[in-house]
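> sequence first, then the predicted structure:
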Amino acid sequence: MNFFQRQQDVRKSSRRLVVLFVVAVLTLVVVVDLIAFFLLGLSEQPTTAILDIMIGLSLFLIVAIGLTSLFRMLALKRGGGGKVAQSLGGLFVPADTADPRLRRLRNVVEEMAIASGTPVPEVYVLPHEPGINAFAAGFTPADAAVAVTHGALERLNRDELQGVIAHEFSHVVNGDMRLNIRLMGVLFGILGLAVIGRILMSIRGERNPLPLIGLVLLVVGYIGVFFGRLIKAAVSRQREYLADASAVQYTRQTEGLVGALKKIGGLPEGAKLRDKRSEDVSHMLFGEGFANWFATHPPIEQRIRTLDPAFDPAQFAQLTSAWQARPPDGMREDEALGLAPPGEGPLPPPNAAMPVQAAHVVASIGTVSQQAAHQRAGSIIAAIPAPLLDRARHPDTVLPLVLGLLMAQDPHARATQQAIVASRFGPSVADAATQDAQTLASLHPVLRLPIAELAFPVLRRRPRPQQDAVLACIHALAQADGVLTLREYCLSRLLHRELYESVHHTSPWAGRRAPRQAVDQAVATLLAVLAAAGGPGEPEDAYRAGLAQVVPGQPLPFTPVPPVMLENVWPVLDGLGGPEKEHLVTGMVTVIGHDDVATVSEIELLRTVCALIHCPLPPLADARPEQVTP
């Protein structure tokens, strides 16, 4: 199952969630009506009176459940994934942390983000949880947060931590995260009946029926708990198998993930969480956090056997016995096993080119199909000059660095951009941004997008008014004089979209399906811009070859247009369904690879454009390059 099929599967799961929610609500309404019928002695009342009471009570329940769910969803949406982590006592891990365990955690998260082609999420630790667990939360990849327990930090070695984080990233990439947080809001409406019941029971007075109604709602609320756990189990169990499989694809080895699962099964704490509020996120967790009738996760033995068929559950007893005297220490294991962070590996020369195949690129989206992704991402991070990496991770220097990334090579356009920055943030920021732009001008093209993604979580921690100011500035820089190259424009647009999603927790585009004619025209515009920005050869030939992959038989003429004309294209293309996006990516690869090879810069441009339409493409710079003349 590729990325686009998984996206379709998530949409089906969302529809199934709606159906299950409606069934649960209707069942609860019927139960309440029956209880009220007998407790209030309505059998002796006229039929019209009975209908009035039943209809009124039913409407009250439906409205109460709906409003409670709506308010909960709005509350979650205001804070994004970080709000969920904070509600469970999570502590934010800053990008420039010096604590060895926290530094290791952030390194793993950053490597996995770059490996998967997604924004670097916020990172949290649950300091009072000794069990081994983790979860990812958020409405979009740009407002995502990854939280791990203190037990995971203490007990897991680097490989095992990578397996757990890769599992959570699969939820981010596959779209499970948005489904899971919606599930939190939906189920809160059902469970909220018990809260309403407690309130009504506290209201006193003679001949007051409210306490009796409150008792009914309290009972029904606990019935709602039953339905809530049933829905969680129905939605979550199969997706955990998929996340395990995706984690293995990211890390290209099973030992780390299997080792983490074995430690959960062999340690007394397991994956259990102490905080009762954590039951709200039980369907998001890496391991089963609570014992109940309807498990949200497959049994730990089954998950291990799926990855390692030779596993014998009797090993749990041996592991428990061995760890009683000396519990595992992840950092010590790192030293003993030599699990150092990935070192700097050779990057392809900036003027290199490599063969590209559309089928390979499509299969790579949302997953990893070649060598270990985290090793490749670790090598990319290690290749970033230390001063730039420090500036990307520090709140005081991140803004000029990001603005420097977005400044044009054209001197006239850069002067215009410097004036824009000075008018919004002052001359000191403008001067620093210009200086950073000069340093970044000679940077390897493979490193520009990763620097932007590493800087993004620091940038999104700024107060809301400052984020709005940065959004406006980035938009203005992207429009500067209309002379930006396609790469400069797309990187500006990507950072604008990611920051917008982190602020508003939704896409800046409506996400609605456009008419067929509008889709065809948007495809033609994007492919024409890509063809015009390509290497040697006839751009019209490349354009027609790509167009035939997306909208065959459509005689849409090749019309060169500047990159800024793509402004109206993104909402249309991002709203396409999975199969249509798959054809679009195939067409884009056909255009840039029309001469049978793609340069490193073209590959990075493709990654940026794919990210703009929410098709995360991992770095492809590990393919064997062929030297070409620049």
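Yes, it's here. Residues are numbered from 1 along each chain as shown.
> switch to C-alpha atoms for all contacts and neighbour counts from now on
Noted.
> which residue ranges of the stretch 1-150 of the chain form strands?
91-92, 122-126, 134-137, 145-149 (DSSP state E, counting those that start in this stretch).
> and the one helix or strand residue 472 maps to, what's buried?
Applying DSSP states H and E as the criterion places residue 472 in helix 464-478. The neighbour-count check on helix 464-478 (16 or more other Cα atoms under 10 Å) flags 467, 470, 471, 473, 474, 475, 477, 478 as buried.
> widest-spaced pair of the residues you listed?
Using Cα to Cα, these span at most 16.5 Å, a distance reached by 467 and 478.
> and the next helix or strand past the helix holding residue 472?
Per DSSP H and E, the helix or strand that comes after helix 464-478 is helix 486-504.
> circling back to that earlier point, tell me the most buried of the strands of the stretch 1-150 of the chain?
strand 134-137 (a mean of 30; mean count of other Cα atoms under 10 Å).
> show the end-to-end separation of stretch 318-331, please.
22 Å (Cα to Cα, to the nearest Å).
> may I see the buried residues of that stretch?
Neighbour count says stretch 318-331 has 319, 320, 328, 330, 331 buried, by 16+ other Cα under 10 Å.
> same list (those) but as CSV, adding distance to residue 414 and secondary structure.
Formatted as CSV, the buried residues of stretch 318-331 follow (distance: Cα to Cα, whole Å; DSSP: H, G, I helix; E, B strand; the rest coil):
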residue, distance to residue 414, secondary structure
319, 62, helix
320, 63, helix
328, 55, coil
330, 48, helix
331, 47, helix
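> measure how buried residue 512 is and give me the count.
12 (other Cα atoms under 10 Å).
> find the nearest non-adjacent residue to residue 199, please.
Spatial nearest neighbour of residue 199, chain neighbours left out: residue 214 (7.1 Å); criterion: Cα to Cα, 6 or more residues apart in numbering.
> am I right that the one you found sits in a helix?
Yes - read with DSSP: H, G, I helix; E, B strand; the rest coil, residue 214 is one of the residues of a helix.
> what is the burial count for it?
With other Cα under 10 Å as criterion, residue 214 counts 22.
> residue contacts, it?
196, 197, 198, 199, 200, 201 (Cα atoms under 8 Å, 6 or more residues apart in numbering).
> so the third one touches residue 212, yeah?
No - applying Cα atoms under 8 Å as the test, residue 198 and residue 212 come out as separate, 10.5 Å apart.
> now do the shared contacts for those two.
Joint contacts of residue 198 and residue 212 (Cα under 8 Å, 6+ apart) do not exist.
> below is structure B, check it against A:
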Amino acid sequence: MRFFEYQDRARRRLTLLLGLFALVVVLMVALLNILLLYTLVEPWQELRRLMPTAEMLAEHRGFLLWTTGLAIAVIAGASLGRLYQLRRSGGGRGIAREMGGDPVDAEPEDPKNRRLRNIVEEMAIASGLPVPAIFVLERELGINAFAAGFTPHDAAIAVTRGAIESLNRQELKAVVAHEFGHIRAGDMRLNTQLVGILFGIEMIALLGLGMLPGRRARSDPGEMRGPVWFNFALVAAGGIGLIGGRLIRAAIAREQEYRADAHAVQFTRNGDGMAGALRKVAARYAGLNASPAMVGHMLFANGAIDQLLDTHPPLEKRLERLGQPLDEEGLERLGREATDRVRRAVTERERRRREQEAAAEQRREEEENGPLGEAFGAVPGSLAAALLAALPGELARSARNPHWVADLVLYLILHPDPEIREQQLHMILETRGPESEERVRQLRAMVPEPAAEHRLPLTEMAFPALARLSRDEQRTLAGLVERLIHADGRLSATEYALGRMLIEHLDRRHGHGGKTTHGRKDPAGKNARHRENAARYLLATLALHGHPDDLEAAEAALIAGLGRFTGSLPFSAPIPEELRQASQSAAWARILDRALERLARMPRHDRQRLLQAMDDTVQQRGDPTAEQRELVRMMAASLHLNVPLPDAGELFDAGH
């Protein structure tokens, strides 16, 4: 499967469809204006003029402006109210619970749930995204899954019990990777916004229906004629706009499905798993018993009959893009086998649950203060699986455990110098107490120094457990992280990137993205010179990190990166003085903070180009080290870009 080509194609079609969606809203408002103009202003005998003349429009310009403003206000107000209601539902976790999902424990007793958690963590590493909350829809025996939430930092993935029991590991991995494709592409946020706009359009029609006269109209039809036609105008315009909007929204959702399939193949490097899952979906019923509008477009598959309003493309076409034709003769056999397997598994699971309930409760209590065990292994065959399997078991278990996760984070930023490390441990003792300090020391005793390539995966694995800490605990932890990385008065690029990533995540959890929140307008950021200076500083940081003792090589790497970002190679690119003195001062970090804040506000295509420039910078003198790769991935997170893990011979796919 040519997944990059399919991603680009889907992206172009989505842009076109979003333009059509905006056009539908504009045409609906125009239609409403015309209908109201005829019903409220022009005499009824003027209806013989089917289209308003220029003179009529000019004469009633004030009325048209007033009705346009009112229509936009109704749509915007209802949309914002609906968006607020959806956001208040508790993000991805709230939506998953509303759908009947049960959270998967950090260390599940059920082997199938353990396999699911392992797969989700593996795909998080492969996609460069934080590990989402994981839920199982126990009462759903169909094969399905969905992703919910508004950002990657509050996302949740829910999988039906039928999918867990019916799919093998590669097929389940493909389904989970498909949902990660939705998360990475921002489909959840976009579809939530579209739901809000459609609700606003629907309100136009509902206002007309609500104001239709009853008995008074029948008793005096002549007196009520104007209001009746006014209400019908609202219903007609709102209804037409709603139908058109829903049709385009469904088309948008279908393109998102194609793109998510392509992402799944990219993350798993295996199209057979996705094809196998789709065949089993075709063989069995895939619908959920209850699928509210907020997640219907995010499901892996659905059972809708109306093709125009179906949010998923036909399975035959999805399989065709995977190069795997649908074998209709084998579908019936697959359906019977999957149904029998699920029924047996559900019966066995219920029996096992009753037998192990008491033991599981005791084990959960022991986990609070008990020893750490081994992490679950991963099936080899992909870089993400190999990396997950290579993580020290003690550290992986700590990342999943809410009682240990804060201590793991602190352990990851401990300084290699013994004297500075003791200062940091003393800060931990003063801030979090002796138990926390002891746990950090235990982790260091188990694994004296985490490998460079393990820091980012462990940090991303820790995000779900960090989310379970109280707001005060998260704020205290963020402050302590900042103090620890400045403990020696100096700051390495890796310390800076890891600390910034952690602090930004904790801030975003409570809506305090601060200056780094992308999407805000930054007038200075529109200036090409300001952007270039900010990019120069970021690239210089990477260049000097890769060549700390060779200024000439660092400048050559900076020139290569700037050439990619600006489109022309500069004659020279001196490393800024603050960076040269980084070993004596941390002042450069404040400048880099401002640079990243400016760069994060650039349009996405500019940030993608900057990511390619970062790639060129670290590869200028051969293959980058594992530490350089992880540094770029962490810096990319500050630019609100997620870098998937490379396959053999690949480093980055900038924003695909």
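Looks like it came in fine. These numbers come from a predicted model, not from an experiment.
> mind putting the contacts of residue 214 of structure 1 into TSV with neighbour count, distance to residue 272 of structure 1 and secondary structure?
Shown next, in TSV, are the contacts of residue 214 of structure 1 (neighbours: other Cα atoms under 10 Å; distance: Cα to Cα, whole Å; DSSP: H, G, I helix; E, B strand; the rest coil):
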residue	neighbour count	distance to residue 272 of structure 1	secondary structure
196	18	29	helix
197	22	30	helix
198	17	29	helix
199	15	31	helix
200	20	34	helix
201	18	33	helix
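> just the closest of those residues to residue 566 of structure 1, please.
residue 196 (50.4 Å).
> list the buried residues of stretch 526-544 of structure 2.
531-532, 534-544.
> inside helices: which ones of the residues you listed?
Judged by DSSP state H, the buried residues of stretch 526-544 of structure 2 include 531-532, 534-544 as members of helices.
> next, the mean deviation of stretch 117-125 of structure 2 compared to structure 1.
In the superposition against structure 1, stretch 117-125 of structure 2 averages 0.8 Å from its aligned positions (mean Cα distance after the TM-score superposition for structure 1).
> next, the distance between the ends of stretch 516-536 of structure 2.
First-to-last distance for stretch 516-536 of structure 2 - Cα to Cα - comes to 18 Å.
> for the nearest residue to residue 491 of structure 1 once chain neighbours are set aside, list the residues it contacts.
Counting by Cα to Cα, 6+ apart, the nearest residue to residue 491 of structure 1 once its immediate chain neighbours are dropped is residue 608, at 6.5 Å. By Cα under 8 Å, 6+ apart, the residues touching residue 608 of structure 1 are 449, 490, 491, 494.
> roughly how far does the counterpart of residue 608 of structure 1 in structure 2 sit from residue 505 of structure 2?
Applying TM-score structural alignment, one finds that residue 608 of structure 1 aligns to residue 634 in structure 2. Taking Cα to Cα as the measure, residue 634 of structure 2 falls 12 Å from residue 505 of structure 2.
> list the buried residues of stretch 243-259 of structure 1.
Per 16+ other Cα under 10 Å, stretch 243-259 of structure 1 contains these buried residues: 243-252, 254-259.
> no no, stretch 564-576 of structure 1
Per 16+ other Cα under 10 Å, stretch 564-576 of structure 1 contains these buried residues: 564, 566, 569, 570, 571, 572, 573, 574, 575, 576.
> of the residues you listed, just say which sits nearest to residue 131 of structure 1.
Closest to residue 131 of structure 1, out of all of these and judged by Cα to Cα, is residue 574, at 39.6 Å.
> need the counterpart of that closest one in structure 2.
For residue 574 of structure 1, the aligned position in structure 2 is residue 600, judged by TM-score structural alignment.
> can you tell me the closest non-neighbouring residue to that match?
Counting by Cα to Cα, 6+ apart, the residue nearest residue 600 of structure 2 is residue 639, at 4.6 Å.
> now the angle from the helix holding residue 472 of structure 1 to helix 486-504?
160 degrees (axes from the mean of the first three to the mean of the last three Cα atoms, to 10 degrees).
> helix 464-478 of structure 1 vs structure 2, average distance?
Mean for helix 464-478 of structure 1 is 3.1 Å (mean Cα distance after the TM-score superposition for structure 1).
> equivalent analysis for stretch 182-192 of structure 1, please.
Looks like 2.5 Å for stretch 182-192 of structure 1 (mean Cα distance after the TM-score superposition for structure 1).
> what lies in contact with that stretch?
17, 21, 25, 64-70, 72-73, 76, 221-222, 224-225, 228, 232, 280-281.
> 7 Å - rerun?
65, 66, 68, 69, 72, 73, 221, 224, 225, 228, 280 (Cα atoms under 7 Å, 6 or more residues apart in numbering).
> now swap in stretch 43-53 of structure 1 and tell me
residue 42.
> count the residues that sit near the closest residue to residue 547 of structure 2 other than its chain neighbours.
When the adjacent residues along the chain are set aside, residue 547 of structure 2 lies closest to residue 554, with 5.3 Å between them (Cα to Cα, 6+ apart). Residue 554 of structure 2 is flanked by 28 other residues according to other Cα under 10 Å.
> quick one, what contacts residue 554 of structure 2?
543, 544, 547.
> kindly report the same for residue 135 of structure 1.
146, 147, 148, 168, 284, 285, 286.
> and it? What does it align with in structure 2?
That one, residue 135 of structure 1, aligns with residue 146 by TM-score structural alignment.
> that match and residue 164 of structure 2, how far apart?
Taking Cα to Cα, one finds residue 146 of structure 2 at 13 Å from residue 164 of structure 2.
> so which strand or helix has whatever residue of structure 1 lines up with residue 198 of structure 2?
Here residue 198 of structure 2 is matched to residue 187 in structure 1, going by TM-score structural alignment. Residue 187 of structure 1 belongs to helix 176-201 when assigned by DSSP H and E.
> for stretch 166-173 of structure 1, what is the distance to the chain centroid?
7 Å (Cα atoms, centre = their mean, to the nearest Å).
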